[in-house]
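A.B. asks: this one's sequence-less:
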C-alpha cells in the first residue's frame, strides 16, 4: 500500500479479507506522514511462555512507516523512518498495548506482549498490540549521526506510533480503545517513563522494568567497569586485556557465597535470596576470603577491583558519575557475566552494545576517534574527567529522570516499576534513588503509591534471569489497578521452569517493605512470607 492524497491503494499482493477487515485499511486519513507497507490476516500462531505453548488469536498484522526521510549517516546521507507493527485481534478486548523496545532498538520486537505478563501474553488476552524500531533500522548505532533519529529514539517514536496505532484501531474497529497500556524493560522501561513524563494522557497504565532512566550515566559506568577489569585481566598475544580472565566463575561464586553467609538468613530462611536491600549496601568486600598458598580466595587486586566497581564511577576528584551497585548473590550468575566480563568466545555486552552507544549516540558530537574495529582501545582511552561532559546534551533529552507526573496523575494513570537487584546494566540502587526523589516531589510515600509503586526482585539479572523468582504477571497487576482500582500490595513471583528456583514462589512487596518468612509455613511457598516495614 502506498500513501497517495491521504488514501491508500491496496495492491493485489496484499491479502485482505472483506469479512475480517470490513474497511481493510483503505481510505484511512492519517494526521501523521504514514505509509502502510503490508496488511495480512494471520491465524494459527503459537508462542512459548516459560516452557508453555500458548495459542494466539486470529489477528490482522499491519506494518508501516512514519516520516520516511533522508538524513545524516556516518559517511553521507542515510534513509530513516519510524517503523511499526500493529496486531489487531479478531476478538478485541477494547484495550491497547504498546510493547517497549530494548538496547539501541533498530528492530521491531514481535508485538505479542511477552515480558512479565505471566503465561498469557497481551495479544492472547485480546489486546491490540504494537511495537516500533524507534526511528532507525539496524542494530548498530550509526543513527547517532542524525539529530532527528536521536530524538526519535529518545522519545518522538513513542508519540508518533501511539497516535498512529490508536488512529488505526479506531478506524478498524469503529470505536476507541477503553484503556491503553505500555509495558517495557531496559530501554523499553525508559520508554515507559518517557510516556508517563512527556505524554501523560496517552496511557492509563505503564509497567517499567529495569529502566534505563539514567541512560547516559549508566553508559559511563560501563566504561568504568571495562577499565577496572582490563587493569587486572590477563593479556593476549597482542597485549590486549582479556576481560573474562579478571574473575573466573569460581571467583564470583566465592563472592556470592560470602554474601549469602552474611545476609541470607536475615529474612528468616536460607534460600540464596537476600530480600533485605540494606544488606546489599552493608557488605564489606574486605571480608572476602583471600587467596593463600593453602586456600582458594581472591587476590588483593581483585578485591580492590570489586570495591571500585560496586562503588560506581567517579572522576579524579572523587565525584560520583553514576550510582553504586548492590552486593547481591545473583552476581555470580552467567547473566551477570554476559554483560560485564564475557567469556573466552564472546565479548561482554558492555563492549558489544555499550561502547558504540556511548561513542555514537550519547556523545555529542559523535566521537571522531571511535573505531568500530577496535572498541576496546577506545574504552581504555576514555577519560572520566573530560569525556562525561560530552554526554550532557544527549542526557537532556534521552534520560527520563523527571519527577513531574502532573498530567499523568490528572489522567489517573498508574505505573509499576520493578528492578532486579543483581542487574549488571542499570543499578537497582539508581532506580531506588529515583523513586525516593519521586516520593519527595509528590507528597511523600503514601501519596506517591496512589499512582506509582516499585518492586525489587532479589538475584534477578537484567529484566529477567539469574537465580531468582523472575516469573511474574505485571500485566494483570497493572490492569487490576487501572480498571478495578485494586492497587498491587504484593505480586507473586516464581522461579523459571528451567531455573534453579523451579517450584519456589515468593511475594514481592512494594518498596520499601521487605519480605520475611513467617517461621512456620512451607519455605518454598509465597504463602509463608509476610511483609515487614522498615
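C.D. replies: Yep, that arrived. All figures in this text were calculated on a predicted structure; none of them were measured in a lab.
A.B. asks: rest of the way, CA atoms for contacts and neighbours
C.D. replies: Noted.
A.B. asks: so residue 491 sits right up against residue 515, yeah?
C.D. replies: No - Residue 491 lies out of contact with residue 515 (C-alpha atoms under 8 Å); the separation is 11.4 Å.
A.B. asks: tell me which of these two has more neighbours.
C.D. replies: Neighbours were tallied for residue 491 and for residue 515 using other C-alpha atoms under 10 Å; the higher tally belongs to residue 515 (24 against 18).
A.B. asks: the spatially closest residue to residue 119 that is not a sequence neighbour: how many residues sit nearby?
C.D. replies: Taking C-alpha to C-alpha, 6 or more residues apart in numbering as the measure, residue 119 lies nearest to residue 49, with 5.6 Å between them; neighbours along the chain are not counted. With neighbours defined by other C-alpha under 10 Å, the count for residue 49 comes to 17.
A.B. asks: before we move on, what about the one 5 residues further on?
C.D. replies: A count of neighbours around residue 54, defined by other C-alpha under 10 Å, yields 15.
A.B. asks: correct me if wrong, but residue 60 is in a strand.
C.D. replies: Yes - assigned with DSSP: H, G, I helix; E, B strand; the rest coil, residue 60 falls within a strand.
A.B. asks: now do the contacts for it.
C.D. replies: Contact partners of residue 60, counting by C-alpha atoms under 8 Å, 6 or more residues apart in numbering, are 21, 39-42, 87-90.
A.B. asks: run the last query once more with 10 Å
C.D. replies: Neighbour list for residue 60: 16-17, 20-21, 24, 39-43, 86-90, 128, 172 [criterion: C-alpha atoms under 10 Å, 6 or more residues apart in numbering].
A.B. asks: try this one side by side with the last:
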C-alpha cells in the first residue's frame, strides 16, 4: 500500500477541487463581537505588495515540499466585491496536498501586512471553508485584508457530520487526527514567501469545535507553527467524547420501543425550573453553573399527576434522564468516562443535539456516534454498529483509548515548547455548550496549570474564557459575539495579555442589544443589579475536581507513516 494516492486519484481530486472550494466553513455560524481593544491589531503596519503575478502561482512546482507534496489546481484573482471575508482583493489559490488535503488560500493583492491566519474546520470536516474565522467579529486585520488566510478539508472529502468512511484509511485518519493542519501551515507559508518575496512575520490559528481540537493539536505537537492560537470549544478529548454523546443518547432514548423520554417541548419549562433554582440574579443566565446542584426530582410529578402547560412536572423516567445528563457518562465504578457533563442552565441548547423534536426523532449526538463506531474508532469498518452498541465500561474505555488517543486526541497539558517559542493561547468555551461540555475545557486548563507551574505561570501565555449561557461555538441565551482573534494578535505583537473580553448580542440590524464582560478562568462576571458587573472568583470553578477514568498527561502521542509498504506507528508528537 502506498503513502500517497495514485496519479488517477490525485487527478480526479484536483479536477473536483475548483467546484468544491467555495463551500462554507464547517464550524457553524458564529457572529462575533469585540474585545476591549477590538480592531487595534496591526493597524500601523505597511502593506507588502506581491512580487509575482497571481496566475503564475499555478505553475509553481511544490512537489518537493518534504512531508507535504503539493499540486496547485488554480490561482485566480478575486475582486474585493466578491470576497466574503472583507472589502479586499485577493489571489485565490486552490490546491491539494497529497493525498487528499484540499485547501484554499486567499492572498491579499494590495493589503497584506505580513501575517498568516489559518482557520479551522468543524464536525468531521471534509470541506474547504471560505476562511471566515470564529470569534473574530470586529477584527480589523481580518476585514481589511491584513492577513493571508488559509483553510483546508482536514485531509478527506465529505460532509461535516457524516461520511466517516475515511476513517478506515490509515493515511486519511492520520491526516484528520493530527497531520493536516501542520502540512497546511507548511505549504501556505511556502506559497506566501514565494508570492510576496518574504515570509510571514507572524502566524495565527483560529478554530472552534473540531477547529478548536486542531488548534490545541498545533500547540501541543507543532509548537512553532503559530505564534498565537484561538481554540474555541475544543473537541480535543476526541476519543472519550464518544462516550458523552452515546451516554446522552442512551439517557434520552430510553423510553418504550427506544422512543425519547424528553422532546424539545419539555426544554423551556425545564430550563425555567433550573433558573428558579440556580439564577440568583434573575438575568436568565446561570452565571456559575458548577456551583448549582439543583435536582430535577424537585419537580417530579406526584402520584396521579400529569404535566400541563400551567403546571410542569417530570415523570420518574424523565427525572432519571435529566439526572443522567447532568451526571455525565459513568463507568461501572462510578468514574467519568469523559471529563464533562451537561451543566445546569444549558437545557434550551439541548434541542436537536441531545433531545429530538418528537419522541421518534433523532439527534446529532446519535448521528455523530454512529459515524464513529462504524468507521472512525476501529481499524476496520463496522457498518452494522450504532450508538447503542457503545459499552460504558472501564474495559471498553481502555480499548478505545488504546486504539485512538495517540493519533486522535490533543489532551497533553505540557505546553512548555509552545511557551518557550513565545506562543500565546486563548481558549474560549460557551458554558452552556450542549455538544462539548465546557467542563472538559476547565479540566484541561487546570491540568495545564498544574503542569506549567501554577496559575500565574500559565496566564503568562495561556488563558481560558468561559461565556455564560452560550451554546456550541455561539448562539444560546448569553451574549456570544467576541473578538478573541484581535486579543491574541495584540498579545503576540504588543505583549498585551487579555484581562477581559466583551461578549455581545447583535441584532439583525447590527445593533448591540446586550453585552457583558468575560474574565479569564476562574473569574466570572456577576450582575450587580444596577446594569453593571463585578469580577468575582468562582470558587466552584477554582476548586473543580473531575473524577475521570482517564488523565491529562504527556507521552501518549503517536506518529504513523508508511515505511516499506507497512503502516508503522511509533511514540512521538511529530
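C.D. replies: Okay, I see it. The shown structure was predicted, so the numbers you read here are calculated from the model rather than taken from an experiment.
A.B. asks: got a TM-score for the two of them?
C.D. replies: Structural agreement between the two chains, given as a TM-score (TM-score structural alignment, normalised by the length of structure 1), stands at 0.83; 475 aligned residues with a C-alpha RMSD of 2.5 Å.
A.B. asks: how much space separates the residue nearest to residue 119 of structure 1 from residue 121 of structure 1?
C.D. replies: In this structure, residue 49 of structure 1 lies at 8 Å from residue 121 of structure 1, with C-alpha to C-alpha, to the nearest Å as the measure.
A.B. asks: next one: residue 193 of structure 1
C.D. replies: 21 Å.
A.B. asks: shared neighbours of residue 491 and residue 515 of structure 1, anything?
C.D. replies: Common contacts of residue 491 of structure 1 and residue 515, defined by C-alpha under 10 Å, 6+ apart, comprise 506-509, 526.
A.B. asks: about what we covered before: ok, residue 193 and residue 121 of structure 1, which is more surrounded?
C.D. replies: Per other C-alpha under 10 Å, whichever of residue 193 of structure 1 and residue 121 has more neighbours is residue 193, with 30 against 24.
A.B. asks: all helices of the stretch 301-450 of structure 1, in order?
C.D. replies: Taking DSSP state H, counting those that start in this stretch, the helices of the stretch 301-450 of structure 1 run over residues 334-340, 349-352, 354-357, 375-380, 392-398, 406-410, 428-441, 445-448.
A.B. asks: right, so those: which one is the most enclosed?
C.D. replies: Using mean count of other C-alpha atoms under 10 Å, the stretch among the helices of the stretch 301-450 of structure 1 with the largest mean neighbour count is helix 354-357, at a mean of 24.
A.B. asks: which neighbouring elements make contact with it?
C.D. replies: Where contact means 3 or more C-alpha pairs under 10 Å, 6 or more residues apart in numbering; DSSP states H and E, helix 354-357 of structure 1 is packed against helix 215-232, helix 349-352, helix 375-380.
A.B. asks: span of stretch 52-61 of structure 1 from start to end?
C.D. replies: The straight-line separation of the ends of stretch 52-61 of structure 1 (C-alpha to C-alpha) is 24 Å.
A.B. asks: buried sites along that stretch?
C.D. replies: 55-61 (16 or more other C-alpha atoms under 10 Å).
A.B. asks: same question, stretch 375-390 of structure 2
C.D. replies: In stretch 375-390 of structure 2, counting by 16+ other C-alpha under 10 Å, buried: 375-378, 381-382, 385-387, 390.
A.B. asks: now the helices of the stretch 301-450 of structure 1 as JSON lines including distance to residue 487 of structure 1?
C.D. replies: Written out in JSON lines, the entries for the helices of the stretch 301-450 of structure 1 read as follows (distance: least, C-alpha to C-alpha, whole Å):
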{"stretch": "helix 334-340", "distance to residue 487 of structure 1": "32"}
{"stretch": "helix 349-352", "distance to residue 487 of structure 1": "36"}
{"stretch": "helix 354-357", "distance to residue 487 of structure 1": "36"}
{"stretch": "helix 375-380", "distance to residue 487 of structure 1": "45"}
{"stretch": "helix 392-398", "distance to residue 487 of structure 1": "30"}
{"stretch": "helix 406-410", "distance to residue 487 of structure 1": "15"}
{"stretch": "helix 428-441", "distance to residue 487 of structure 1": "17"}
{"stretch": "helix 445-448", "distance to residue 487 of structure 1": "12"}
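A.B. asks: how about the ones you listed, which one is nearest residue 294 of structure 1?
C.D. replies: Ranking the helices of the stretch 301-450 of structure 1 by proximity to residue 294 of structure 1 (C-alpha to C-alpha) places helix 334-340 first, at 27.5 Å.
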